[in-house]
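Visitor: turn this into a model:
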Amino acid sequence: MRTVTVVGASLAGLYAARELRAQGFDGRLVVVGDEPHRPYDRPPLSKDFLTGRVDEDRLALTDAEDDTALGAEWLLGTGARALDPRERAVVLADGRTLPTDGVVIATGASARRLPGTAPTGVHTLRTLDDARALRAGLTRGARRVVVIGGGFVGAETAASCVALGHRVTVVEAAPLPLLPALGPALAAVCAALHRRGGAELITGTGVAALRGTPAVTGVELSDGRVLDADVVVVGIGAVPNTAWLAGSTLALRDGVLCDDGCVTALPQVVAVGDVARVGGVRSEHWTSATEQPRTAVANLLAGRTTRSARSLPYFWSDQYGSRIQFAGRRRDGDTVRITEGGLVDGAPGPDGLLALCERDGRTTAVLSVDRPRPFTRTRRALDRQEKEKESEIEIEKGSGSGDAARDGLRHPAGR
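Guide: Modelled structure (predicted):
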């Protein structure tokens, strides 16, 4: 393997490039990125960057030392148009063809948009350019801001806009924000944070239309109400960037389908980060983007799946001055028990809270609001529990009871 191309100058792409060098690859390393920027830290975009506490130079994830260590060729400002497995090449949007022996797919995801043409003043928040535009739109005095979507990006953006002195309304189509991830009891806690923080929260109704030409003036809800708005932020999820892989024979279903080791159905192609569906799960979190590359690169260099990248799900979010942390695998029907702190009018009290999800006498997940130390202890215990379970599964596979197929994928010969 003389050349490896990392497609996506993202957090996951950067970590993959670092792992290639750390694991002994000394050949040609090419990093392709559709944005003109070197890899940067995205979590601050909806928080410290939006409020002006952090400038762009502090978002950078690489420096001169990185450049020396990586010895990579950076092809920025032009994305990939196709993957040609027959010719073993990546085709760029500008028509250039990059012959390559190995490929790491790290193209991430793009913000999901509302259908139709949006008026000016309507923003998404996924990239640095998105954040620049939104920050500029929020500097023109007190504004009426409507945030569509109560997920992590929407909630963090709403909290930042409140901190900047704007009047904020969050619209969530589900009965509660973050309901699929947290379940009703814990989602209600996060809903209360909005109200306590100073934002109005409207749930159980969607958006029918955006009003205003050329600039947005309001948001019409599906129940007939109209919310006045000077700025609208659409935070309704993300779509994995897989269009460039059409025709490549890779299995695509809400991401690039991989086995438990980030290995795709094509030899010498792995996927990491937001674009990768690893072992049936696609995780859009910082920890996945930084942990998966180690396993993916090891398997790429080995030419077969030797390691698993499945780990305990973990995410955090900063909202209204509180840090929310969650780890584990909650399922519908789990019971919820608050073990530390408590609630005041539905929101975490001054001491925060620690809540456990439990099933059959075992802890399955943990939610913390401003209780970092007990959360860390519980997370470590859950992680040990997860590793023990994985070991049991590997033993069963070794005895012949495992199935090599994942989501309909069969490993190619030699995998």
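Visitor: from here on, contacts and neighbour counts on C-alpha atoms
Guide: Will do.
Visitor: what residues does the closest residue to residue 327 other than its chain neighbours make contact with?
Guide: Among residues not flanking residue 327 along the chain, residue 314 sits closest, at 4.3 Å (Cα to Cα, 6 or more residues apart in numbering). When the contact criterion is Cα atoms under 8 Å, 6 or more residues apart in numbering, the partners of residue 314 are 285, 287, 325, 326, 327, 328.
Visitor: residue 284: how many residues sit nearby?
Guide: Residue 284 has 18 neighbouring residues, counting by other Cα atoms under 10 Å.
Visitor: quick one: it is in a helix?
Guide: No - in this structure, residue 284 is coil, not part of a helix, as judged by DSSP: H, G, I helix; E, B strand; the rest coil.
Visitor: right, and it touches residue 274 too?
Guide: Yes - Residue 284 sits in contact with residue 274 when judged by Cα atoms under 8 Å, with a separation of 4.8 Å.
Visitor: what's the neighbour count on residue 68?
Guide: Neighbouring residues of residue 68 were enumerated by other Cα under 10 Å; the total is 9.
Visitor: that one belongs to a strand, doesn't it?
Guide: No - with three-state DSSP as the criterion, residue 68 is located in helix rather than a strand.
Visitor: before we compare anything, build this one as well:
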Amino acid sequence: MSHVVVVGAGQAGASLVAKLRQVGFDGKITLIGGEKVPPYQRPPLSKAYLLGEMAQERLYLRPEEFYADNNIFLRLGTWVREVDPAAKTITFSDGEQIAYDELALTIGAVPRKLPAAIGGDLEGVFAVRDLTDADAMAPAFTAGKRVLIIGGGYIGLEAAAVASKLGLEVTLVEMADRILQRVAAAETSDYFRALHMEHGVTIREGVGLDCLLGQNHVTGARLTDGTEIEIDFAVVGVGIAPATILAETAHIKVGNGIETDAHGRTSDPHIWAAGDCASCLFHGERIRLESVGNAIDQAETVARNIAGEDIPYVPKPWFWSDQYDCKLQIAGLNSGYTDVYVRKGDAAGVQSHWYYKGDQLLAVDAMNDPRNYMIGKRLIEAGRSPDPALVTDPATDMKALLKP
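Guide: Here you go, the predicted structure:
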């Protein structure tokens, strides 16, 4: 009987094993996770869960009995130390070995940490990646506390929004010239800067962290402009890195993530990868997508191919972020854009930003504008690029742009 082993019990791993059973795979399946809880959603950790609006059980992607009911051996609270492609075995941290016929790596990514030399190991310094992180920092999110958010990407901004809603005094520092500089246009940065300032968040752009201050527990921070501020705790949101050590030590090809072909296979024919840890080809370029949508779609494609189908994975990039009462939805990838066109909605705070490279539509950022998000998404997937003058004209019937 064929044995498929999946290492990494996050969104991608859970999607992969469920799809294997759905498409009729009747061999043995083992899903391995380092945490002691069943696979769960991560996006709510920095939003609803941290706000206390979602119980832990509601985070679970499926009831725990689903795995037993579908003859999926769920092995939690254990870590894989080594993969041996020649022997087709994996070794756990306690030395136990199991064999596989096909192995899928869905091991996600790890948050980048601050160096200990600048106070990164002080108590009261938190990252936002898993349930343990969220549970550790939740008690600190108390009205009146002073928090420093380090990093002005989406994770940092979401944490700042939660802290502000709970009545904390929030300062956010971003070393780049503007928040969201790596991932969005200046127009989107301007939108979210104004939103956070309306909610009392102090945003310092072009200013980095020199060091955190304190003996055992963080008590303050010195910024790169010499400013010192007093804080009660800090949240670090300076990005994530793909988890590739298992692949590297197994001599599997790694670049920005574990490199996969169009079907999700790595450089070893019996090892696959999906989710945040994996890179794939998109329009001739190798990319890595950090999103729930990609984790699900890529993992399900891998499952179907393990089960004997021959389906190439076609990425359909889409992302979202919730901050205060604003829902940001993003379709496409804006890499290489030359122009951004703004379409304002009828209500305050409703607008969309349309990214073009010359005449080609690349991506759309939609703030509280789900209708134009869906229109933009469908246009991008169809390879169609409407005239920007039509996009920005309030009189344009946007739905009509979808007609042949």
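Visitor: mind putting the contacts of residue 314 of structure 1 into JSON lines with neighbour count?
Guide: Formatted as JSON lines, the entries for those read as follows, by neighbours: other Cα atoms under 10 Å:
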{"residue": "285", "neighbour count": "15"}
{"residue": "287", "neighbour count": "17"}
{"residue": "325", "neighbour count": "21"}
{"residue": "326", "neighbour count": "23"}
{"residue": "327", "neighbour count": "23"}
{"residue": "328", "neighbour count": "22"}
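Visitor: nearest to residue 379 of structure 1, of those?
Guide: Using Cα to Cα, residue 327 is the member of the contacts of residue 314 of structure 1 that lies nearest residue 379 of structure 1, at 6.2 Å.
Visitor: so who does the equivalent of the closest one over in structure 2 touch?
Guide: Taking TM-score structural alignment for the superposition, residue 327 of structure 1 sits opposite residue 331 in structure 2. The contact partners of residue 331 of structure 2, by Cα under 8 Å, 6+ apart, come to 317, 318, 319, 363, 364, 365, 373, 376, 377, 380.
Visitor: and the third one, what does it touch?
Guide: With contacts defined as Cα under 8 Å, 6+ apart, the neighbours of residue 319 of structure 2 are 291, 292, 293, 329, 330, 331.
Visitor: chain center to stretch 83-101 of structure 2: distance?
Guide: On the basis of Cα atoms, centre = their mean, to the nearest Å, stretch 83-101 of structure 2 sits 29 Å off its chain's mean C-alpha point.
Visitor: my bad, stretch 229-249 of structure 1
Guide: Chain-centre distance of stretch 229-249 of structure 1: 12 Å, with Cα atoms, centre = their mean.
Visitor: okay, it sits on what stretch of structure 2?
Guide: Stretch 229-249 of structure 1 covers residues 231-251 of structure 2 once aligned (TM-score structural alignment).
Visitor: list the buried ones in that stretch?
Guide: Along stretch 231-251 of structure 2, these residues count as buried under the neighbour rule (16 or more other Cα atoms under 10 Å): 231-239, 242-247.
Visitor: how far does that stretch stretch from one end to the other?
Guide: Taking Cα to Cα, to the nearest Å as the measure, stretch 231-251 of structure 2 stretches 44 Å from start to finish.
Visitor: and what of stretch 260-272 of structure 2?
Guide: 7 Å.
Visitor: what's the span of stretch 268-280 of structure 1 from first residue to last?
Guide: Start to finish, the residues bounding stretch 268-280 of structure 1 are 20 Å apart (Cα to Cα).
Visitor: where exactly do the helices run in the stretch 301-404 of structure 2?
Guide: Per DSSP state H, counting those that start in this stretch, the stretch 301-404 of structure 2 carries helices over the ranges 370-382, 388-392.
Visitor: looking at these, which is buried most?
Guide: The highest mean neighbour count among the helices of the stretch 301-404 of structure 2, using mean count of other Cα atoms under 10 Å, belongs to helix 370-382: a mean of 19.
Visitor: where does that one end up in structure 1?
Guide: The alignment of helix 370-382 of structure 2 onto structure 1 (TM-score structural alignment) spans residues 372-384.
Visitor: do the same with stretch 293-300 of structure 2
Guide: Aligned by TM-score structural alignment, stretch 293-300 of structure 2 falls on residues 287-294 of structure 1.
Visitor: in structure 1, where's the longest strand?
Guide: Of all the segments of type strand in structure 1, defined by DSSP state E, the longest one is strand 347-359.
Visitor: helices or strands up against that one?
Guide: Packing partners of strand 347-359 of structure 1 (3 or more Cα pairs under 8 Å, 6 or more residues apart in numbering; DSSP states H and E): helix 179-197, strand 335-344, strand 362-369.
Visitor: contacts for it next, please.
Guide: Contacts made with strand 347-359 of structure 1 from outside it, assessed by Cα under 8 Å, 6+ apart, are listed as 189-190, 192-193, 196, 330, 333-343, 363-371, 374-375.
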